[in-house]
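>>> need a 3D model of the following:
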Amino acid sequence: MLLMPVNQETASVRTTSNVTAAFNAVLRLGDPAMLIAGAAFAHWVRFGTPILQVEYVRLVVLTTVFALLVLSSKMYRSWRGRGLSAEVMHLGFRWSLVFIGVVLYATATQLTVELSRLWLGTWFAASLGGAVLLRFIIRGIAAWVRARGMDLRTAVIVGGNPDAQRIVDTMRQNPWMGIKLRGWFSTSADRCALETVKPMGRVDGLAEFVEKNHIDQVWIALPMREQGQIANVLRQLDHSTTDIKFLPDLFGLELLNHSVESIAGLPIINLRSSPLDGNARLIKAIEDKILASIILLLISPLLALIAIGIKLSDPGPVIFKQLRHGMGGKPIEVWKFRSMRMHKEEEGRITQATKGDPRIFPFGGFLRRTSLDELPQFINVLQGRMSIVGPRPHPLALNEQFKTLVDRYMQRHRVKPGITGWAQVNGFRGETDTVEKMAQRVRYDLYYLQNWSLWLDLRIVFMTVFKGFVGQNAY
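Sure thing, here's the model as predicted:
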C-alpha cells in the first residue's frame, strides 16, 4: 500500500474556525435557554415563584420547539463584518413571529382563559432581552479575542477605487470584524491607489499569493463594465477554495451559493462560498453522526465477515488507507476494505481500476462491484473526515490531473467528501477514464452543492440503497 505525497501549497485549508463555531453554538443553545429562563423569570414576577405550573410548562415546551424552527433559517450564520443593530432587528422580527404563533395557538386552544397576560408579556420582553444581551456578550468576547490576533480571516483586495478604500478603512477601524488585510492587487481599471494597505503588484500574481499564504477571502473591487477582468480573477482562483466577495455586478459570472450582505453600508456579494455554513453545517453534522452510528451498529457483523474474507483471500492488511482531499482541500485519510493485491504505484501517479484488472483478487472484485469495500468510510464519518452524502473523494494525483481540465473541478472540496453522492446515484460511479466522464461527475457534484438540503441528502441515501451500490462501471 502506497500513500501518495501531499502538495501542501495546493491543499490549503479554509474552514470555519473552532472559535467562530463555538460562538455560533453558544447562540444556538442560548436562544432556547433564554426562552426557558425568561418564562421562569416572568412566572416569578407574576406569581412569586419561578416554578411553572403544568399548563405553562406545556406551552413553554411547544414554544421552544417552534422557536427552533423559526430561528434556524440564516439566524446563526457567521456575522463577521455585519453590524449588531441589523442582527438585533432580525432577531426581534423572528422573536415576534414566535410569540405571535404562541398567542394564536393559545387562542385556538382557549388557553388564553387560563394564562396570565402579564406573564406572557413579561416572558416575551425578558427572553428577547436575554437573547440580545447574549449577542452583546458574544460580540464583546469575539472583539477581545480578535484584537489579540486570534480567530482572524486574512483577505486581499483586487482593484482600487473609493468604495474599496472605504472597505479598507472600515476593517482597520473595526478590529472586531476579525479580517486582516494582507494587501491589494492593482488592475488597469483602478481609479486610485489604496492607502494603509500594502500594495502587492499586478493582479497576475494573485493566485500564487493566495495559495502560498492561505488567504481566506479575496475582495474584487472593479467597475461593473470590467467583466473581462473579473472573469480573469475567477479563472485564476478556479483551483482555490478561498471565499470571493465582489461589489457588486453579477452578470455573466459563474456563481456558487452566492448571497448578499452589507458591510460599511455597501452591498457585498459572495460569489463563491460554502453551502454548509451556520445552521446547515450543524444539521449536516447531526445527520452524519446519527446515521453513521446506526448503520455501523447494524452492519458490524458484516464488517467482521468481510475482514475474515479478505484475510483468507490474500495476505496483507484488511484496511486500505489513502490520502485524498477533504473539505477546503485539506488532505484526509480515507479508509476502504482492501480489494487489490499489495503493489506499489509510481510516485505521483494513480492507475485507476479497469475491467479485468489483474491487481484485484476475486473476493476484492466482489467487494468493489457491490461497493462493500467502502463500508469502513462510515468510521471516517464518525471521525469527522467525511459525510455520508457528498462528492466522492478522488486520489490526490487524480485531482492534480483533472483540476486543469475540468471547469470548477476543485469547487467540489467546499464540503466534506461523501460515501455516496448525487453523481453516484445518477450513474456516475467507477472509472473516470475520460475528461467527459469526469466533467459529468463534477456537474452533478456542483448541482448538489447548489441545491443542498436535508431532504436531498435523505433522497440520495434512499436512492443509494436501491440503485447506488452496483453499476456497470463498478469494477
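
>>> could you use CA atoms for every contact and neighbour count after this?
Noted.

>>> give me the number of residues near residue 252?
Using other C-alpha atoms under 10 Å, residue 252 has 9 neighbouring residues.

>>> contacts only, for it.
residue 227 (C-alpha atoms under 8 Å, 6 or more residues apart in numbering).

>>> so how far is residue 145 from residue 23?
Separation of residue 23 from residue 145 (C-alpha to C-alpha, to the nearest Å) stands at 11 Å.

>>> scratch that, residue 55 is what I was asking about
Distance of residue 55 to residue 145, given as C-alpha to C-alpha: 43 Å.

>>> let's see this one next, to set against the first:
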Amino acid sequence: MSTVIRQAGGRDFVGWGSVLARLLDMGLIGSGAVLASLLFIPSAQQWTIESAFVVFDMALAILLLPWFDMYSSWRGRSKWRLAFNAVFGWVVVQGCGLVVMFLLHRAAPMSRLWCVSWTATTAIGIVVSRLLVYAVLGRRWRSRRNLRTVAVVGAGAHCDSVIASIAGSPAAGFRAVATLNTLRDRTPDAHGLPSFVRLSKFAEWVRDERVDEVWLALRMSDESTLLRILDEFSGDLVNLRFIPDVRSLVMFDRNMVDLIGSPAINLMASPMTPYALMQKALFDRLFAVVMLLSLAPLMLLIAVAVKATSKGPVLFTQRRKGVDGRVFRIYKFRSMRLHAEQPGVICQATRGDPRVTRLGAFLRRTSLDELPQFFNVLRGDMSVVGPRPHAIEHDDEYRAIVDGYIHRYRIKPGITGWAQINGFRGETDEIEKMRGRVEHDLYYLRNWSFGLDMRIVLATVAKGMSHRNAY
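From the prediction side, this is the model:
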C-alpha cells in the first residue's frame, strides 16, 4: 500500500496562522489598555500597577485562550460561536487577572473605569478582528480558492444530503470532487462528479488527485465498509471523517467524548458538554438575579393583587420533573380559585375555565404568573431557556404515546423555550399539539448554542410572553 505525504502549505487557520492569531490578540489586549488610558489618564502609581496588570493578563491570555477553542480550524464553524468564545475567553482571563491582583492587594489603586473600558475595548477589538478574518476566509472559499477537496463514500439519501450540504455551504471551505458508490447501483458521474464502484480505483484516484479528505456517509451498521476504508487509507495523510446516518435516532450527539480512557460517541445522552453546561449555568444565575431585582416591585404588586382578589396562598406550587427526571417544586403566582382535584389527575386549564380568576386570566395570558420561576432558576431546578416542564401525571401519559418525549428531560426545563416562541403554548388538548411541542424541544436539544438561547430570550421579550393559546 502506497503512502502519500502532503505538504502542509498553510492551507488552514492552524500552524503559523495560529501563531499570528495569538500575536494579534496580544496586540489587541495591549492596544485596548492604551486606549483606555487615553480616556482615563492614570496617576504615576496607577500607571505602574496597571502596566503590570496588562503584562500579566497577556501571559494569562496565552495560557487560557486556547482552552476556548480560539485557535483551531475555522472551516465549517459558526462565526457567532467563534465571536462568543473569544469574548467569553477574554472575560475569563480578565476575571482571573483581577482575582490575582486582589489577592496580591494591588487592585485598590487601579481605576475601575479604566478596567471596565479596557475590558470592553479589547472585547470589541477581538470580536471585530475575528469577524473580519472570517469574512476574508469566507470570501476566499466562496470564490473557490483554498478549498479542501472531499471525496464522499456512500449511497442513497444520506449520501445525497451530505453532497448537497457541501454544495450549499461554499463559505465552509469544502468542495466535493468524487464519490464511491457502496451500493453499486448508479451510473458513473453521479451528481456531476466522478463516481467509482471499486475501492481500489477510488483510492488510486484520491491519491493521484491529492484529495484532502474522505467523508464516510454510511449507515451505523455498515461496519465492513468502514473498516475497508480505514485499512485502505491507513498509510495516507488524508483526513477520514465518519458522518453516520442517524435519522432513525431520536437523540444523537456527534461529538466524540472520552469515557474512562476510551473514545465514545453519545447515541442517546445529554447533548450538553461540561463547558456548555458551565456557560448555561452562569448565564442562568446572573439573568435570574437581574430579573428578580428589577422585577421585585412588579412581583410584590402582583402578590398583593392575588391575595386581595381571591382566597388562598399567593404562590401555587406543583411537582414537576427536572433534568434526568429529578422531581422539584415549581413556583407560580396562583391564577385559579382553590378547588379540589382527584388524586393523580391534573385537569389542564381550558378557554373560559371557571376555575381561573379574572386577575389569573390576565396573568396567564401575559405569562406574568411564571415570574416566580426565576427563584427556581436561582435554585438550580430550572434554566431560563429549555423545554417547558409538564405535570408529572402528563409526563406518565405522554411518554408512552409521543416518540422522544422522555428526552426533553436530558437538560433542565426552562421558563421559555424554542417550542414556546414558535406557538406551542397553552393547552395540549390534541396529541398533535404535544408532538409538535416535543419536535421543537428535540430540535433545541440537537442544535443548542448560546446564540440560540439569546435568540429565544430576545424573541420572548419581543413578543411580551403573550400568546392567544395562553389561558
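
>>> can you pull the TM-score for these?
Scored against TM-score structural alignment, normalised by the length of the second structure, the superposed chains reach a TM-score of 0.51; 259 aligned residues with a C-alpha RMSD of 2.9 Å.

>>> what lines up with residue 370 of the second structure in the first structure?
Counting by TM-score structural alignment, residue 370 of the second structure corresponds to residue 374 in the first structure.

>>> the residue nearest to that match when sequence neighbours are not counted in helix, strand or coil?
Nearest non-adjacent residue to residue 374 of the first structure, counting by C-alpha to C-alpha, 6 or more residues apart in numbering: residue 336, 5.0 Å away. Here residue 336 of the first structure is strand, with the state taken from DSSP: H, G, I helix; E, B strand; the rest coil.

>>> re earlier: the match of residue 370 of the second structure: neighbour count?
Residue 374 of the first structure: 18 surrounding residues under other C-alpha under 10 Å.

>>> what does the one 5 residues further on give?
Residue 379 of the first structure is flanked by 17 other residues according to other C-alpha under 10 Å.

>>> please identify the helix or strand for it.
Residue 379 of the first structure belongs to helix 377-383 when assigned by DSSP states H and E.

>>> mean per-residue distance, that helix to the second structure?
Once fitted to the second structure, helix 377-383 of the first structure is off its aligned match by 0.6 Å on average (mean C-alpha distance after the TM-score superposition for the first structure).

>>> centre of the chain versus that helix, how much separation?
Centre-to-centre, helix 377-383 of the first structure and its host chain are 17 Å apart (C-alpha atoms, centre = their mean, to the nearest Å).

>>> buried ones in it?
Neighbour counts over helix 377-383 of the first structure (16 or more other C-alpha atoms under 10 Å) mark 377-382 as buried.

>>> would you list those in TSV and tack on distance to residue 181 of the first structure?
Listed next are these as TSV, based on distance: C-alpha to C-alpha, whole Å:
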residue	distance to residue 181 of the first structure
377	39
378	40
379	39
380	36
381	35
382	36
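
>>> if we only consider these, which is nearest to residue 218 of the first structure?
Nearest to residue 218 of the first structure, judged by C-alpha to C-alpha, of those is residue 381 at 30.9 Å.

>>> what separation do you get for the closest residue to the closest one other than its chain neighbours and residue 453 of the first structure?
Excluding the flanking residues, the one nearest residue 381 of the first structure by C-alpha to C-alpha, 6+ apart is residue 387, at 5.3 Å. Noted for residue 387 of the first structure: a distance of 14 Å to residue 453 of the first structure, by C-alpha to C-alpha.

>>> who's more crowded, the two?
Set residue 387 of the first structure next to residue 453 and count neighbours by other C-alpha under 10 Å: residue 387 wins out with 27 against 16.

>>> so where is the longest helix along the second structure in the first structure?
Counting residues, the longest helix found in the second structure (DSSP state H) is helix 274-309. The aligned range for helix 274-309 of the second structure in the first structure is 278-313, by TM-score structural alignment.

>>> list the buried residues of the matching stretch.
Of the residues in stretch 278-313 of the first structure, those buried by neighbour count under the rule 16+ other C-alpha under 10 Å are 278-282, 284-285, 287-289, 292, 296, 303, 306-307, 310.

>>> all helices for the second structure, in order.
Here the second structure has its helices, by DSSP H, at 16-39, 44-64, 79-103, 112-142, 156-168, 199-208, 223-232, 274-309, 358-366, 373-379, 392-398, 418-421, 431-446, 450-463.

>>> other SSEs contacting the fifth one?
Translated: helix 156-168 of the second structure. Applying 3 or more C-alpha pairs under 8 Å, 6 or more residues apart in numbering; DSSP states H and E, we find helix 156-168 of the second structure packed against strand 148-154, strand 174-181, strand 213-217.

>>> roughly how far is the shortest one from the heart of the chain?
If I follow you right, that is strand 213-217 of the second structure. Distance, stretch centre to chain centre, for strand 213-217 of the second structure: 25 Å (C-alpha atoms, centre = their mean).

>>> what angle do it and helix 156-168 make?
Relative orientation of strand 213-217 of the second structure versus helix 156-168 (axes from the mean of the first three to the mean of the last three C-alpha atoms, to 10 degrees): 140 degrees.

>>> quick one: contacts of strand 213-217 of the second structure?
Residues outside strand 213-217 of the second structure that contact it (C-alpha under 8 Å, 6+ apart): 148-155, 158-159, 162, 226, 238-245.

>>> now those: which count as buried?
Buried, going by 16+ other C-alpha under 10 Å: 148-155, 158-159, 162, 226, 238, 240, 243-245, out of these.

>>> picking up where we left off before, so which of the helices of the second structure is nearest residue 326 of the second structure?
Closest approach to residue 326 of the second structure among those is made by helix 392-398 (10.8 Å; C-alpha to C-alpha).

>>> so that closest one matches what in the first structure?
The aligned range for helix 392-398 of the second structure is 396-402, by TM-score structural alignment.

>>> mean deviation of that stretch from the second structure?
Mean deviation for stretch 396-402 of the first structure: 0.6 Å (mean C-alpha distance after the TM-score superposition for the first structure).

>>> which parts of that stretch are buried?
Result for stretch 396-402 of the first structure [16+ other C-alpha under 10 Å]: buried residues 396-400, 402.

>>> ends of stretch 437-457 of the second structure, how far apart?
End-to-end span of stretch 437-457 of the second structure (C-alpha to C-alpha): 18 Å.

>>> all strands for the stretch 1-150 of the first structure, in order.
Using DSSP state E, counting those that start in this stretch, the stretch 1-150 of the first structure contains no strands.
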